[in-house]
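Asker: Kindly return the folded structure for what I paste below:
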Amino acid sequence: MSEYSLWNALERASDLNPRVLAVDCHAGQFNYEDFRDRINRLASGLASFYHIQLGSRIVVLAGNCHRYVELYWACVRLGALLVPINVRLSRSEVQYIIDQCDPALGVADSEECRARLVTVAPKLPIIGWVEHDQMIDTSPVWEGLSPPATAPMGIFYTAAVDGKPQGAIVTSRNLLAQSLQIGLRLGLSSADGYGNFLPLFHMFGACFAVMSGCFGATNVLPPTFDAPTAADLVREGRVTFFSEFAPMAQRLGDALAWESVAIGRLRLIVGIDSLEVIQRFVKLGVCWFNLYGQTEIAGLATMGEVHGDQDEAGYVGEPLCLTWMSIRDLDGRPLSSGMAGELWIRGPTVVERYWPDRPTRLTVDGWLKTGDVLKVDHGRWIFVGRTDDKYLIKSGGENVYPAEVELVLCAHPEVLQACVVGRADPVWQERVCAAVVLRPGAAVSPEELAVFCRERIAAFKVPREFVTMARIPRKNGAVDRDAVRRLLESEPPPVLPQHA
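Answerer: This is a model prediction of the structure:
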């Protein structure tokens, strides 16, 4: 695989399926022959007009579109790095990413997104989809040499464990390995259509979009997830599989009225959701795969078919074919079956560095320490929780790191200390909650704290429950998040509205 690159995989898909739709987008449709030509011309235009070359960074602030997928592939072709930015991030969060990665070019799909980039990077050259298409129309086909298979192709910001996100440097080799192991497990072919219901700025969404290209499948691209629109795509037989985070599948099922005649060619779903939702899709004849993954492996480590049974709670499947997994104790020693410990992963999917040159949690012999706690129970890999130093909250598929939110809360003039935890939520799986210690004589309402946070971090990170405490409980010198969570559960405060 060292000589076979991610770009080679797309070339092969194009050679085998020149007339198959590569992208079925709200903004246009292109078969594989034309799609490959567009990518080569885009790469040529980026190199000629904006001097993009091996190692250059391009930030993009946009919704899903075939042009977004073309940008990913053009970066693969050139050896440049695409830096996708979550459109829900605040001004200061966007500023941090741009300041850190020092891009050569910005891409925005609307005047609003362009203005957001201009505000934080006034000297950065910024183009839109019009200029994107003009480069393709006026540029010759790129004929330069392809970069090595190990060349970086993207920086995906994640893991704000210490209060600031880190940019995982994903290589073409990482995504090629992911594409092969996931695509083979799902049995993908050129007859499939992948519903891009997850955003392309998300590692999970980007991984599946690239994988679909490697297997000659069609990337079906609505601008964002909207249940009625997604239901129409499913009914029309354009989508055969999709990936999701709760509550997407629930909303899609409701839009389809949970009728088997409405599911078209839909054959499988990969995602994390409630047992009830899984059961309902399985009854319609759709295969459901649970998973385990993270950005530091550029996608997934496990997958396994489930049926929504009670004994499947926590089950994440089995290791994929290019992934090695081991359960270790605190000293790094392998644990016996049935014992819970930290999951270590090794293989070609493992991301080795954060931008610009900070190592991920790698051991000297190449194992990635994931920070997640799993166990193997009679051959079944079960997710148990997270280690203390990597506590995070999963809300609607978005990662929320308490340390980042706590830093913002403690910046409020009335707040002395803060502890952020996650609580179960019937719609979003988890919701963000906060306990605060106010300064002597201070008074501030939950609504005021929420507004303060919303001005500084993305809305999905803003706590929806606040409780005031005299002190934050501690255990063995560290914040006792379990005690804070128990307090919130025993005396639940009012839940603030969810903001987009």
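Asker: C-alpha only now, for contacts and for neighbours.
Answerer: OK.
Asker: show me where the stretch 301-450 of the chain has strands.
Answerer: Using DSSP state E, counting those that start in this stretch, the strands found in the stretch 301-450 of the chain span residues 315-319, 324-328, 341-346, 353-354, 358-359, 368-377, 380-386, 393-395, 398-400, 415-425, 429-438.
Asker: any idea how far the fifth one is from the chain center?
Answerer: So the one you mean is strand 358-359. Distance of strand 358-359 from the chain centroid (CA atoms, centre = their mean, to the nearest Å) equals 20 Å.
Asker: Would you check that residue 197 makes contact with residue 244?
Answerer: Yes - at 7.0 Å, residue 197 counts as touching residue 244 under the criterion of CA atoms under 8 Å.
Asker: quick one, which of the strands of the stretch 301-450 of the chain is nearest to residue 36?
Answerer: strand 353-354 (29.9 Å; CA to CA).
Asker: Quick check: closest non-adjacent residue to residue 225.
Answerer: Distances taken as CA to CA, 6 or more residues apart in numbering place residue 197 nearest to residue 225, at 5.0 Å, with adjacent residues excluded.
Asker: what about the one you found, is that helix, strand or coil?
Answerer: With DSSP: H, G, I helix; E, B strand; the rest coil as the basis, residue 197 sits in coil.
Asker: what's the neighbour count on it?
Answerer: Residue 197 has 23 neighbours, counted by other CA atoms under 10 Å.
Asker: With residue 202 instead?
Answerer: 19.
Asker: Now for it: which residues touch it?
Answerer: Contact analysis of residue 202 by CA atoms under 8 Å, 6 or more residues apart in numbering lists 84, 86, 156.
Asker: again with residue 289
Answerer: Counting by CA under 8 Å, 6+ apart, residue 289 has contacts 268-271, 303-306, 317.
Asker: name the element it belongs to?
Answerer: strand 287-294 (DSSP states H and E).
Asker: Which helix runs longest in this protein?
Answerer: Ranked by residue count under DSSP state H, the longest helix found in the chain is helix 32-50.
Asker: was I right about residue 60 contacting residue 81?
Answerer: No - using CA under 8 Å, residue 60 is not in contact with residue 81, being 10.8 Å away.
Asker: who has more neighbours, the two?
Answerer: Using other CA under 10 Å as the criterion, residue 60 and residue 81 rank with residue 81 on top: 30 against 26.
Asker: measure that one to residue 115 for me?
Answerer: Relative to residue 115, residue 81 is positioned 22 Å away (CA to CA, to the nearest Å).
Asker: this one as well, want them side by side:
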Amino acid sequence: MPAFNIADLFELVADTVPEREAVVCGASRRTYAELDERATRLAHALQTELGIEPGDHVGLQLYDSVEHVEAMLACYKARAVPINVNWRYVADELRQVLDDAGARALFHEPELAAVMEPAVARGPAYESLLAAGSATRDFPPRSGDDHYVLYTGGTTGPPKGVVWRQEDIFFAVLGGGNPAGPPIEKPEEITRTPLTNKALRLRAFLPPDDPGPEQFIQLSLSPLIHAGGQWSGLATLLGGGKVVLYHERHVDTGVVLSLVEREGITSLNMLGDVSAVPLLEELRAHPGRYDTSTVRLLGSGATMLSGDVKAELLERIPTAVAISEAVGSSEAPVEAATVTTRSGAPPRSLRFNARPETAVLDDELQPVVPGSGQVGRLAVRGRVPIGYHNDPQKSARTFIDIDGVRWTHTGDMATVEADGSIRLLGRGSECINTGGEKVYPEEVEAVVKAHPGVADALVVGRPDPAWGQRVVALVQLADGERLDLSQLDAHCRPHLAGYKLPRDLVTVEKVQRSPTGKPDYEWARRIATADAVG
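Answerer: Model (predicted):
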């Protein structure tokens, strides 16, 4: 009997729509049948040629490719655990992750061999290994208790592996077999999704008389080594959709928009303003060059979209019926979510609709009162991770029990508005203490970035002898724009309390962010401090 296990569920879908395209990357394409057979061969080869056993960890230091998807599925088929490894790591970083994970094997790109060799021994070539495996699906029974592990980006220290049960990640993140309605109750019911409504993941956003596209075709600008890319990819495959992978190492907006046109993308996932703004600049610069008429849904994860950016996205991609945003982390994938539609309220940033599983808790682990203005930490209950791999102390701090209910206690600070919506303030570790008042960078950044002359911005605290810290805005100006502190103050003052206003302005050529859009606050603090000394 199949279980709520990623491999079991994928095999059910592959048997239902074997000839449908499943994954595309550059010139490489795989149908569901082809993807399933190659993953099966590779899974057997992992067992027979490399001695991989159930529960073993296998590193994947791979670019986005069909082989990356095959290797990930092969691990699940063999009941091994794929470990995402950033291909940007140098040898010491690679060794740290592989040692922490206890990895038994590593898939890597040929051009990364020089980085890989100081850390691990060389093994067989990918296609040779795959050819050695049987195409017969004769695996022992799998379980929903099999592990899914995702290594974090290490924004507050070395990367840590977040450990989930596969059944929990399926229902918490991957759609539960029915993204537009109640989750399925039996694994076999997942076959209804690709057959009864090929674009089921769009159903919740479409008018009743709109049948939607023939197939849900997903392009995510988050790579498979990160949560957003993995989750959107797996959710699409488990719904019978097509995953289109971006094949370049660096994002070129012209290539992205050409890919949208060529593959008929129906859902485009971005990384907040860091990827949305360049896309809009390309559309503005070349009106009519790109056909985006197949796009029905826009999404964003990792960081939030500014209100004016959302408004322009809906204007320039008129076939998009909604923009879906989710705020979360590897530990709590969807803490809060919001949907912006053409007929709804004006686009806004920082405020999200609370989910039933989400709460903002005070220091006593009690829910904050809506409309009170009290600041608390976001927390999520229900299907949450088992813990961190090899870190029981951090697990105990993050995954807590409240009256017999298990919660993920995040580091995201927030308040609850009178209408029940959640206003995000940012990570508690980045909080600025100025004159005894707390300032959360993301709240100020959202206002600063709304200035028409600002392309991007970060806000940090700088030591101040009188106030403890002073608020500093690091601003990347839009092309041809100028901005001084008095102009920024005039823009921000109507929207922020006086103690939250930037007291200094530092212009930079480019705001530094990770490839997934996460702000580099350490860099920002160094720049802000150096500017004060200079």
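Asker: Can you give me the TM-score here?
Answerer: Once the chains are laid over each other, their TM-score by TM-score structural alignment, normalised by the length of structure 1 reads 0.75; 423 aligned residues with a CA RMSD of 3.5 Å.
Asker: before we move on, back to that, show me which of the contacts of residue 202 of structure 1 is closest to residue 468 of structure 1.
Answerer: Using CA to CA, residue 86 comes nearest to residue 468 of structure 1 of the contacts of residue 202 of structure 1, at 31.2 Å.
Asker: so the closest one touches residue 198, yeah?
Answerer: No - here residue 86 of structure 1 lies out of contact with residue 198, judged by CA under 8 Å, at a distance of 11.6 Å.
Asker: For ChimeraX, write the select line for the buried members of the contacts of residue 202 of structure 1.
Answerer: Burial among those is assessed by 16 or more other CA atoms under 10 Å; the matching ChimeraX selection reads:
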select :84,86,156
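Asker: could I get the contacts of residue 202 of structure 1 as JSON lines with distance to residue 134 of structure 1 and secondary structure?
Answerer: Output for the contacts of residue 202 of structure 1, formatted as JSON lines (distance: CA to CA, whole Å; DSSP: H, G, I helix; E, B strand; the rest coil):
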{"residue": "84", "distance to residue 134 of structure 1": "22", "secondary structure": "strand"}
{"residue": "86", "distance to residue 134 of structure 1": "25", "secondary structure": "coil"}
{"residue": "156", "distance to residue 134 of structure 1": "27", "secondary structure": "strand"}
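Asker: what number of residues lie near residue 147 of structure 1?
Answerer: 19.
Asker: Same check on residue 203 of structure 1?
Answerer: Residue 203 of structure 1 is flanked by 27 other residues according to other CA under 10 Å.
Asker: Can you give me every residue that contacts residue 282 of structure 2?
Answerer: When contacts are counted by CA under 8 Å, 6+ apart, residue 282 of structure 2 touches 253-254.
Asker: Now it: which helix or strand?
Answerer: Assessed by DSSP H and E, residue 282 of structure 2 sits inside helix 273-285.
Asker: Just the buried residues of that helix, please?
Answerer: For helix 273-285 of structure 2, a neighbour-count test (16+ other CA under 10 Å) marks 273-280, 282-283 as buried.
Asker: Give me the nearest residue to the equivalent of residue 180 of structure 1 over in structure 2, chain neighbours excluded.
Answerer: Residue 180 of structure 1 maps onto residue 175 in structure 2 when the alignment is built from TM-score structural alignment. Leaving aside its chain neighbours, residue 175 of structure 2 sits nearest to residue 235 (6.2 Å; criterion: CA to CA, 6+ apart).
Asker: hang on, that neighbour is in a helix, isn't it?
Answerer: Yes - using three-state DSSP, the assignment for residue 235 of structure 2 is a helix.
Asker: That one touches residue 171, doesn't it?
Answerer: No - in this structure, residue 235 of structure 2 is not within contact of residue 171 by CA under 8 Å, at 10.3 Å.
Asker: who's more crowded, those two?
Answerer: Taking other CA under 10 Å, residue 235 of structure 2 and residue 171 do not tie; residue 235 has more neighbours (22 against 17).
Asker: so what corresponds to the more buried one in structure 1?
Answerer: Alignment note: residue 235 of structure 2 maps to residue 211 in structure 1; criterion TM-score structural alignment.
Asker: check which helix or strand covers residue 135 of structure 2.
Answerer: Take DSSP H and E as the rule and residue 135 of structure 2 turns out to sit in neither a helix nor a strand.
Asker: residues touching it, list them.
Answerer: Shown in contact with residue 135 of structure 2 (CA under 8 Å, 6+ apart): 37-38, 40-41.
Asker: Could you single out the nearest of these to residue 501 of structure 2?
Answerer: Nearest to residue 501 of structure 2 among these: residue 38, at 56.6 Å, using CA to CA.
Asker: Double-check the closest one against residue 70; I have them as touching.
Answerer: Yes - under the criterion of CA under 8 Å, residue 38 of structure 2 is in contact with residue 70, at a separation of 6.7 Å.
Asker: wait, what's in contact with the residue nearest to residue 407 of structure 1 when sequence neighbours are not counted?
Answerer: The spatially closest residue to residue 407 of structure 1, leaving aside those adjacent along the chain, is residue 163, at 6.6 Å (CA to CA, 6+ apart). Going by CA under 8 Å, 6+ apart, residue 163 of structure 1 touches 401-405, 407.
Asker: List only those of those residues flagged as buried.
Answerer: The neighbour count (16+ other CA under 10 Å) marks 401-405, 407 as buried among those.
Asker: Now tabulate these in a markdown table and tack on distance to residue 147 of structure 1.
Answerer: Output for those, formatted as a markdown table (distance: CA to CA, whole Å):
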| residue | distance to residue 147 of structure 1 |
| --- | --- |
| 401 | 35 |
| 402 | 38 |
| 403 | 38 |
| 404 | 36 |
| 405 | 39 |
| 407 | 40 |
